[in-house]
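Colleague: fold the following and give me the result.
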Amino acid sequence: MIPTDSLFGKRIDASDKGRQYDAKSLIRSDNYIYFFSQPEKKFFQYEIDPDGALVEKAGISVAGYVTEQAYSQNLLDSTTILIMDPVKWGEPEVKWLTISIPDLKISASGIYQLPFMEQSHDMAWKSNIGRAVLHAGKLIMGTVYYDFKGNFAKGAHVVVFDYPGMINPQLVSTDLISAELGIVSTNGFVKSANGDLYIAACRGAVMGTISDNDVYGGILRIKKDQTSFDKDYLFDLSGALKQPVNIMQLDYLGSDKAMAILFDDTKMKGWVDSENDHYFFGRLDLESKKIQRYNVPKSDARIAKMPFISDSKYTTFLKSHADQTVHILEIDSKGGPDAFRKGALIDGKNVRGYGIIAHLSR
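Modeller: Next up is the predicted model:
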């Protein structure tokens, strides 16, 4: 974490500066940052002080509640973080707990079994947990069913729970697209202004069934007050841009608009190639199924999980794998294809941009 007063000067010096935190992902709520430390098996709370530094406020052990890495971490609302972790990878038993914030106390915990899906006679598909969101009074969690040989069950799937008890898990599926939900696309849920829930569906080289019908990434919809997929809605991203397009991330911009991090699935040589310059940005009009692609150079944007979004500006990082540089990137989501500007160079070795967080006082 490196405080700065300007994102659009010449340089932000990251050489031996800032502070390093033992976290793979961050959760922002109000003026606090939360993260899980895998070596310590603790969840930490830090407060952003007026100068932009992070000050440790509290920590709580979750060693008795998670098996390994708190795999699915979810900010459900301003008062609750939900953590889920498989007891054994690919098997149906899952531990879960909720942490109340900002007081940072464990409020509930338990174990559930993922719903069974048959692969063949007397054999179940392996199952995985993804990120989750509250919708229609239920908890909806993305998932994927697969085996350890690279085969994936057809369709796309979520598990719907009675919340807050995390009981009665029900498997809800659609055959509109074969894809994983809420796993690769860690930012993959967007709720529009009218209450409809849109879900990024990723398939192909990174995760899931390779396309056999020219449909790669897509967007699915669950309507307001519903828990089943809208059978009349599939936003085929490849069809909209007339080329193979998959989706890595989806961030809400307002109304029925979202910014997506997209890539050409046919150009990626598996997961080992996922950190090269494959990704580009597009504004999605979710209701009308339209994409405006921005002329930002392709980059390694996969790790840029926490953009700063304010006043129609989407501010993130532009990491060029080819040039080994990282810049600030700002896109005006109300502008045309060239409505972007490159900001300061992040000066330092082995830098990757994860997130931009504004001070509340700013």
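Colleague: from here on, just use CA atoms for contacts and neighbour counts.
Modeller: Fine.
Colleague: which stretch of helix or strand covers the residue nearest to Y46 when sequence neighbours are not counted?
Modeller: Leaving out its chain neighbours, the residue that sits closest to Y46 by C-alpha to C-alpha, 6 or more residues apart in numbering is E56, at 4.3 Å. E56 belongs to strand 54-61 when assigned by DSSP states H and E.
Colleague: what does R131 give?
Modeller: Short version: R131 belongs to strand 126-135, going by DSSP H and E.
Colleague: for that strand, what is the distance to the chain centroid?
Modeller: In this view, strand 126-135 has its centroid 12 Å away from the chain centroid, taken as C-alpha atoms, centre = their mean, to the nearest Å.
Colleague: what's the spacing between D162 and T227?
Modeller: Using C-alpha to C-alpha, to the nearest Å, we find D162 at a distance of 11 Å from T227.
Colleague: ok, G137 next?
Modeller: 9 Å.
Colleague: quick one, which of the two is more surrounded?
Modeller: T227 (21 against 13; other C-alpha atoms under 10 Å).
Colleague: which residues touch the more buried one?
Modeller: Counting by C-alpha atoms under 8 Å, 6 or more residues apart in numbering, T227 touches 135-136, 138, 140, 160, 172.
Colleague: pick the one among those residues closest to M123.
Modeller: Nearest to M123, judged by C-alpha to C-alpha, of the contacts of T227 is V172 at 20.0 Å.
Colleague: please provide the structure for the following sequence as well, for comparison with the first:
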Amino acid sequence: MRFCKSRYTQTFLILLIISVLLSGCYKPKSHFLQASGNYILGLRTQGANGTSDYLLSQDTINNAARSLSSTGNGIEQLGWCYYGSTGNTVFSFTYDNIKTGIGYGINEAGALYEKGRFAFERLDCFGKGDDSTLVAIGAPWGGGSYDCEIQLIDANNIRIKKRRLTPLYMWNKSDVLNKWPTSIVVNDNKMYVSFYPLDGGTWNTEYTDTAYVTIFSYPGLDSLTTIKDPRTGPIGLYGNQIGMMRAENGDIYTVSPSSLAAGYTQVTKKSGILRIKNGQQSFDPSYFFDVETASGGAKVLTAAYAGDGLLVARMQIPGTDDINAVWGAFDVTNPICKMAIIDLNNKTVTDIADIPAHGGQYGARWLVEDGKVYASITSTPASEARIYAIDPLTATATKAAKIEGQEVPAIYKIGN
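Modeller: Predicted coordinates:
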């Protein structure tokens, strides 16, 4: 009996090991009815037990009659995701119990397929390095560790190919503040990383009177300098939103929310926009746009560069930024946001009347294509989630695809 029991145990263990190995290699399959196309969208649905994320492919999104649904369509992700893209690869980064990055492409039939996957410890901020490299930065969560980890992700082989630990910035050797990365722009063999200082234990933001950007070599990742500007507050906000944008001529524009709803615990400067001239390692002293004053009190949260000096921006509605609004800009059901066109050259702000008041988002990644910007809008009290096609030249918008779910936190187009 002792021999039989031992043999049974060995067999059980072998089967268990095989099961674990197979589950580790498991790749989610696309649904049989998966739509084809080279528009790739992250769809977040709301169920009784929380949200679920799907990745969908579509042949068009600029159609008000089109519904974006996970029913019989798309690939369900492992959990709540951030998204990123470069070249012909779209990444999902699961942030639930299993931290997994998965790269997807489009096959010859126009359907999504998994290119590969890898494990990661922390990834909180993403930006394009080049057509084969996605830059990702993991930030320290909580106190005790102050180094961020810059990671270069290979979009062809779906792996982390280079790592570099850095505190982003330290005032002195006794500095015990985390520096949370908010946006990444690579330009002229340099990588610009905006951040804001915070207490990792309490998330208090004691220093909100200066904009900060650390500049690295790229792809070497050597720290070159940290530049500061006291004309506005820190650049960007938590949650993989866009806080810096590169114009056609290589100039970089930065947006500072100066907003309690954006996760800051105090506000000391006006919401505004700064500029870093192409190839420079300093803020342009001749350029500052006080967006808050020009807009009558609205604050710019995030934006997409649409060309010709125009931004399509999600802005916080005046009068909604009080102590009860902390982190409110991340709630899709909280209608404190509006959309507007920001003219960087003429320093004007024009509301887009066609888009209703709506909630904010984590990781708002909009698509710029053929002079239009496509953005996910979840409006209340109508409770309609829809993509809007925005024309920056006329400050108008039309309804595009309807979202059968909570929101679309990322919109990409890959391939031809």
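Colleague: quick one: TM-score?
Modeller: Scored against TM-score structural alignment, normalised by the length of the first structure, the superposed chains reach a TM-score of 0.85; 347 aligned residues with a C-alpha RMSD of 2.7 Å.
Colleague: what touches both of D162 and T227 of the first structure?
Modeller: K138.
Colleague: in contact with L123 of the second structure, which residues?
Modeller: 93, 136-139.
Colleague: ok, the residue lying closest to it once chain neighbours are set aside - how many residues close by?
Modeller: With sequence-adjacent residues excluded and distances taken as C-alpha to C-alpha, 6+ apart, L123 of the second structure is closest to G138, at 4.1 Å. Number of residues near G138 of the second structure (other C-alpha under 10 Å) recorded here: 20.
Colleague: what sits against the alignment partner in the first structure of G138 of the second structure?
Modeller: Under the alignment by TM-score structural alignment, G138 of the second structure pairs with D85 in the first structure. D85 of the first structure sits next to 66-72, 94-96, 129 when contact means C-alpha under 8 Å, 6+ apart.
Colleague: show me where the stretch 1-150 of the second structure has its helices.
Modeller: Using DSSP state H, counting those that start in this stretch, the helices of the stretch 1-150 of the second structure run over 2-25.
Colleague: what segments of it are strands?
Modeller: 39-47, 50-58, 67-68, 75-76, 81-86, 89-94, 100-106, 112-119, 125-130, 133-138, 148-154 (DSSP state E, counting those that start in this stretch).
Colleague: between the ones you listed, which one is closest to S379 of the second structure.
Modeller: Comparing those by C-alpha to C-alpha, strand 39-47 comes nearest, at 15.1 Å.
Colleague: which residue range of the first structure does that closest one align onto?
Modeller: Under TM-score structural alignment, strand 39-47 of the second structure has no counterpart anywhere in the first structure.
Colleague: quick one: buried residues of that strand?
Modeller: 39-45 (16 or more other C-alpha atoms under 10 Å).
Colleague: quick one, that strand and strand 89-94 angle?
Modeller: Going by axes from the mean of the first three to the mean of the last three C-alpha atoms, to 10 degrees, strand 39-47 of the second structure is angled at 20 degrees with respect to strand 89-94.
Colleague: weed out the non-buried ones from the contacts of T227 of the first structure.
Modeller: Using 16+ other C-alpha under 10 Å, the buried ones in these are 135, 138, 140, 160, 172.
Colleague: trace the fourth one over to the second structure, please.
Modeller: What it means is V160 of the first structure. Counting by TM-score structural alignment, V160 of the first structure lines up with I215 in the second structure.
Colleague: in space, what's closest to that match - neighbours in sequence excluded?
Modeller: In this structure, I215 of the second structure finds its nearest non-sequential neighbour in Y192, 4.7 Å apart by C-alpha to C-alpha, 6+ apart.
Colleague: how about the secondary structure of that neighbour?
Modeller: Assigned by DSSP: H, G, I helix; E, B strand; the rest coil, the conformation of Y192 of the second structure is strand.
Colleague: quick one: contacts for it?
Modeller: Contacts of Y192 of the second structure (C-alpha under 8 Å, 6+ apart): 184-186, 213-216.
Colleague: please repeat the previous calculation with a cut-off of 10 Å.
Modeller: Contacts for Y192 of the second structure were tallied using C-alpha atoms under 10 Å, 6 or more residues apart in numbering; they are 183-186, 213-218, 225-227, 244, 252, 276, 281.
Colleague: of these, which belong to strands?
Modeller: Residues of the contacts of Y192 of the second structure located in strands (DSSP state E): 183-186, 213-217, 225-227, 244, 252, 276.
Colleague: aligned partner of the residue nearest to Y46 of the first structure in the second structure?
Modeller: In the second structure, E56 of the first structure lands on E114 (TM-score structural alignment).
Colleague: which residue in the first structure aligns with I102 of the second structure?
Modeller: Under TM-score structural alignment, I102 of the second structure pairs with F44 in the first structure.
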